[in-house]
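K.L.:
Coordinates for the following, if possible.
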Amino acid sequence: MTSTLVIGGGISGLAAAQALLTEAGHVRDGDEVVVLEASDRVGGKLRGEEVAGQLVDTGAEAMLARRPEGTDLVARAGLGDDVVHPTGARAQVWSRGVVHLLPRRTLMGVPADPTMLDGPLTGPEVGRALAEVVEPLEEQDVSVGELVSSRMGPAVTERLVEPLLGGVYAGHARLLSARAALPALLRAAQDGQRLQDAASRLLPAATDGTQSSAAAPVFAGVRGGLHRWPRALAELLSDAGVRVETGVVARELRRLPDGGFEVVTGPRPSPTAYRADRVVLALPPAPAARLLADAAPEASRALAGVETASTAVLTLALDAAALGRLDGSGILVPPVDGRTIKAATFSATKWAWVGDLGRGAGDGGGDVVYLRASIGRHREEATLQRPDAELVQVALADLGEALGRPLPRPSDAHVQRWGGALPQYAVGHIDLVDRVRADVARVPGLAVCGATYDGVGIPACIASARRAVADLGQGQ
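P.N.:
Here you go, the predicted structure:
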């Protein structure tokens, strides 16, 4: 009999528990798998709340569809028929007070054809990007900002790369690792290639402006919201023999003389101890560092140095008639312009199911339009130290300015705060992850996974969970 504790019930922890099942889809006879989640529900950043009488996502709303891990796990949870893709509405960037369509064929803001940047960039800035400076690059890692600005000019970084990085990492180009965030472009630069040539090679071929029906969608979601997925997955796990416990905070991890582990949970006056042969830590860097302090001290010290970004997602329900027409799927906001919001999603135009959800949902049977606004970047926590109502008013003001008209008062609004939500991949992050995994590997039966290691996106988190389970098997 082998007992395994998975600490953390976000998508990484649930994916790890699923990977522990046999091919027949159940816990191996005689084994025990337990998932411990500190909050009141599983799912982590995949969360839904009721806004204007409807359940909508208040955390992640989409994942990369071109990686198979996410859609595969959705299907395993029984929701494969509910996988949906965004509408054809295009993303926009609000730069220098004007909303522009996000230029086509850019890789995290790096253009395959700089001539397409006219609008978000001025003529001289486009010219600077076209005259890309190819300089020798011998460093193993540099920041995204250093890589792009030194070659294509600061405007490409400030007006395009920064808002896209803000959406993915809630971070800053001058601090984020190019090796972690843009590895293919960094390798191209190290090989003496132009970034625009590398982007052109890596991106789909240019078209007449329409997307081929055969083209693979970039993003995917779940009809009714991604928040449905972890709940369905937890039910699947429970049916397969996994015990999923919520409201359980792990405070200490101890290695036992027999080679197993003891995890201490609960309040200090009356703690509860769980014993297991193996442990998977599917946690953010800070709690993972605390639990690893005794078992893997070098990994603990490394993880303690990983900074995180706190964010808030504001969901607004607005009367459709009073709001008027919305164009595009939303807007990205360059931090250089000093706005409070970093992005907004026009959920009703981005997702057909959200548009349908709002029909007749308003007072008196009118239609409701759902919008999302994101606030908060790395090292900008002071922005979030305001009451919910004030954040809503600031977001409405920014959105009204972007749309060129005042927005109506929301019929309902929800503010979801995500403290320490996104680990920051600083320059050298991949080497840090290697050190963490090497130290953890010295402890048989111990593994780590989550957004800290191989990418902050959902498919990357699932891949890290499956790797962690594979590492457990190698340590047996």
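K.L.:
contacts and neighbour counts: CA atoms only from here.
P.N.:
OK.
K.L.:
surely Ser300 meets Pro287?
P.N.:
No - with contacts counted by CA atoms under 8 Å, Ser300 stays clear of Pro287, the gap being 9.5 Å.
K.L.:
So which of the two has more stuff around it?
P.N.:
In this view Ser300 and Pro287 are compared by other CA atoms under 10 Å, and Ser300 has more residues nearby, 23 against 17.
K.L.:
Which secondary structure state is assigned to that one?
P.N.:
Put simply, Ser300 is helix when judged by DSSP: H, G, I helix; E, B strand; the rest coil.
K.L.:
which one is it nearest to, not counting chain neighbours?
P.N.:
Leaving aside its sequence neighbours, Ser300 sits nearest to Ala289 (CA to CA, 6 or more residues apart in numbering; 4.1 Å).
K.L.:
how close does that neighbour get to Gly80?
P.N.:
Distance, Ala289 to Gly80, by CA to CA, to the nearest Å: 36 Å.
K.L.:
Those two: who's more crowded?
P.N.:
Set Ala289 next to Gly80 and count neighbours by other CA under 10 Å: Ala289 wins out with 23 against 14.
K.L.:
so the residue nearest to Ser300 sits in a strand?
P.N.:
No - Ala289 sits outside any strand when classified using three-state DSSP, being helix.
K.L.:
where along the stretch 201-350 of the chain do the helices fall?
P.N.:
Ranges of helices within the stretch 201-350 of the chain are 228-239, 285-291, 297-304, 320-323, 347-350, based on DSSP state H, counting those that start in this stretch.
K.L.:
now the other sequence, so there's something to compare against:
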Amino acid sequence: MSASESPADPGHVVVIGAGIAGLAAAHRLLGHGARVTVLEASGRVGGKLLAGEIAGARVDLGAESMLARRPEAVGLAREAGLGDRLRPPATATASLWTRGALRPMPKGHVMGVPGTAAALAGVLSEEGLARIERDADLPRTEIGDDVAVGEYVAARLGREVVDRLVEPLLGGVYAGDAYRISLRSAVPQLFEAARTHTSLTEAVREIQGRTATAPTGQGPVFMGIEGGVGTLPLAVAASVRARGGEIVTGAPVTELRRTASGGWRIAAGDRVLHAGAVVVAAPAPAAAGLLRAECPAAAAELSAVEYASMALISLAYRRADAAVLPEGSGFLVPPVDGRTIKASTFASRKWGWIAEEDPELVVVRTSVGRYGETEILGRDDQGLVDVSRHDLKEATGLAAEPVATRVTRWDDGLPQYPVGHHARVARVHGHVAKLPGLALCGAAYDGVGIPAVIASAYAAADRVHEERGHTTDPVGRPGGGAGE
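P.N.:
As a prediction, this is how the structure comes out:
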């Protein structure tokens, strides 16, 4: 398409970014009857969802599971033809590697915040257990408009709860620091409950009770996909193309400008597109660069969003060599214990389809990297394999040589949600709302989990659709929702 070509019709929507957010937005827009073009800077679709293999076994090299008690991710998977490949974990029994031993992950918590001190012996000291019991006697803690998870929980239950229970769970989701992460943005249900309860443990027990009696509370909490969650964006991309959408990879957008007619001009390499609307589904730094000319206030806010980097180390073992692994799906590691890895997943135990593909192979995965950590991620791939094997041996006794290893690095992979994140997001959306035909979506806004990212994509698609003057009930709508 040349720069001199006449502007496209108002029904043309350009989506910038072909991660799961951009693909979900494109899928939704096609249901609304729009003509859709997706532009992706890299050479592949999928973003942080990536399917791969090790020693011939199909595995995920990015996120491996989806929250199943929200409808967006499993709904999109079914629409994309993956319904018969949805699989719950074969086991969801995880451990904590803390105080020199693998200990059962306590039940009855909300993101590591316990509702009772029961079953925490060994994880917490006697003093830490007693500190939880004092929560009911403390006066209400005013949390205002927002507060750091660690700050609030430590004030109510003590730092041990934060350091040994909350940190490993939040670290797995955000690769962040519990003492910086926003309670309102990261654990919104706990934030709301804490505003109406004097006791934090009582608030946790109420949330647990609501979850247990909810219509979706009886099914699996998480769901995977046979072949890997990384197959989801591939299936959605195929569906988008089959329905007439265009997806162009290797097409970094270099300019996004409003036109005199009220539409948008998008330059990507030697292509210049004209569209009635644009959905920007790129990470915050890239989105900031695209918006700098037309929406500098939003660009400034997005430029301040910080990211954490991490790496996943996949190791394949002969089954006989891996017999020392304990039961369960893996373990989390509190950073206070000074270990290098922050988690390990026994992938062949967790996902039955991996074990079925090669019964003589056991795949284990570790992760490293939290916000602010740079030294560990500066090591070469072999260095990351070596520290992973060292920690696995210390935790489980697994000392055998793996038959294959693979390191996947996610530089600036996870946006951070510090205190005040919700207010920043509101300001960004407020600035963007002044520009008709423009919407944003992705992990930088209302949740980093796959369902939350898809929900943000649906909201962005619905917004530009409604501005085009069409009805608000899309074809095949799988359900929406707010961020996590």
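K.L.:
before we move on, the earlier item: how much space is there between the residue nearest to Ser300 of the first structure and Gly260 of the first structure?
P.N.:
19 Å.
K.L.:
and if you look at Asp113 of the first structure?
P.N.:
Taking CA to CA, one finds Asp113 of the first structure at 56 Å from Gly260 of the first structure.
K.L.:
same check, this time on Val448 of the first structure
P.N.:
Val448 of the first structure sits 16 Å away from Gly260 of the first structure, going by CA to CA.
K.L.:
more crowded one of those two?
P.N.:
Neighbours were counted for Val448 of the first structure and for Gly260 using other CA under 10 Å; Val448 has more, 29 against 18.
K.L.:
Please say which position in the second structure the more buried one maps to.
P.N.:
Aligned by TM-score structural alignment, Val448 of the first structure pairs with Leu440 of the second structure.
K.L.:
if you skip the residues just before and after it, what's nearest to that match?
P.N.:
Going by CA to CA, 6+ apart, Leu440 of the second structure has Val280 as its nearest residue, at 4.8 Å.
K.L.:
residues near the aligned residue in the first structure for the one you found, how many?
P.N.:
In the first structure, the residue paired with Val280 of the second structure according to TM-score structural alignment is Leu281. As a burial measure, Leu281 of the first structure scores 26 neighbours (other CA under 10 Å).
K.L.:
give me the number of residues near Arg140 of the second structure?
P.N.:
16.
K.L.:
if I look at it, how far off is Leu325 of the second structure?
P.N.:
44 Å.
K.L.:
do Pro104 of the second structure as well
P.N.:
With CA to CA as the criterion, Pro104 of the second structure and Leu325 of the second structure are 14 Å apart.
K.L.:
One more: Phe191 of the second structure?
P.N.:
37 Å.
K.L.:
The stretch 351-484 of the second structure: strands as residue ranges?
P.N.:
Taking DSSP state E, counting those that start in this stretch as the test, the strands found in the stretch 351-484 of the second structure are 361-368, 404-415, 438-440.
K.L.:
Reformat these as TSV; add distance to Pro88 of the second structure.
P.N.:
Shown next, in TSV, are the strands of the stretch 351-484 of the second structure (distance: least, CA to CA, whole Å):
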stretch	distance to Pro88 of the second structure
strand 361-368	18
strand 404-415	24
strand 438-440	31
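K.L.:
Minimum distance to Ala238 of the second structure: which of those has it?
P.N.:
Proximity to Ala238 of the second structure (CA to CA) singles out strand 438-440 among the strands of the stretch 351-484 of the second structure, at 22.8 Å.
K.L.:
counting contacts, what elements does the closest one pack onto?
P.N.:
strand 277-280, helix 421-432, helix 450-467 (3 or more CA pairs under 8 Å, 6 or more residues apart in numbering; DSSP states H and E).
K.L.:
cutoff 10 Å now
P.N.:
strand 12-16, strand 277-280, helix 421-432, helix 450-467 (3 or more CA pairs under 10 Å, 6 or more residues apart in numbering; DSSP states H and E).
K.L.:
just to revisit the earlier point, list the contacts of the residue nearest to Leu440 of the second structure.
P.N.:
Residues near Val280 of the second structure by CA atoms under 10 Å, 6 or more residues apart in numbering: 14-17, 21-22, 25, 39, 256, 286-287, 290-291, 438-442, 457, 460.
K.L.:
distance of it from Pro359 of the second structure?
P.N.:
Distance from Val280 of the second structure to Pro359 of the second structure, by CA to CA: 43 Å.
K.L.:
and if you look at Arg70 of the second structure?
P.N.:
32 Å.
K.L.:
quick one, which of these two is more surrounded?
P.N.:
Arg70 (20 against 13).
K.L.:
Map that one across to the first structure for me.
P.N.:
By TM-score structural alignment, Arg70 of the second structure lines up with Arg67.
K.L.:
Spatially, what comes nearest to its match if we skip its sequence neighbours?
P.N.:
Nearest non-adjacent residue to Arg67 of the first structure (CA to CA, 6+ apart): Pro459, at 6.4 Å.
K.L.:
The one you found: how many residues sit nearby?
P.N.:
Neighbourhood size, Pro459 of the first structure [other CA under 10 Å]: 25.
K.L.:
wait, doesn't it sit right on Ala220?
P.N.:
No - between Pro459 of the first structure and Ala220 there is no contact under CA atoms under 10 Å: 11.1 Å.
K.L.:
Need the overlap of contacts for the two.
P.N.:
Met63, Leu64, Ala65, Arg66, Gly70, Thr71.
K.L.:
can I get these in a markdown table with neighbour count and secondary structure?
P.N.:
Below are those laid out as a markdown table (neighbours: other CA atoms under 10 Å; DSSP: H, G, I helix; E, B strand; the rest coil):
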| residue | neighbour count | secondary structure |
| --- | --- | --- |
| Met63 | 21 | strand |
| Leu64 | 18 | strand |
| Ala65 | 21 | coil |
| Arg66 | 14 | coil |
| Gly70 | 25 | helix |
| Thr71 | 22 | helix |
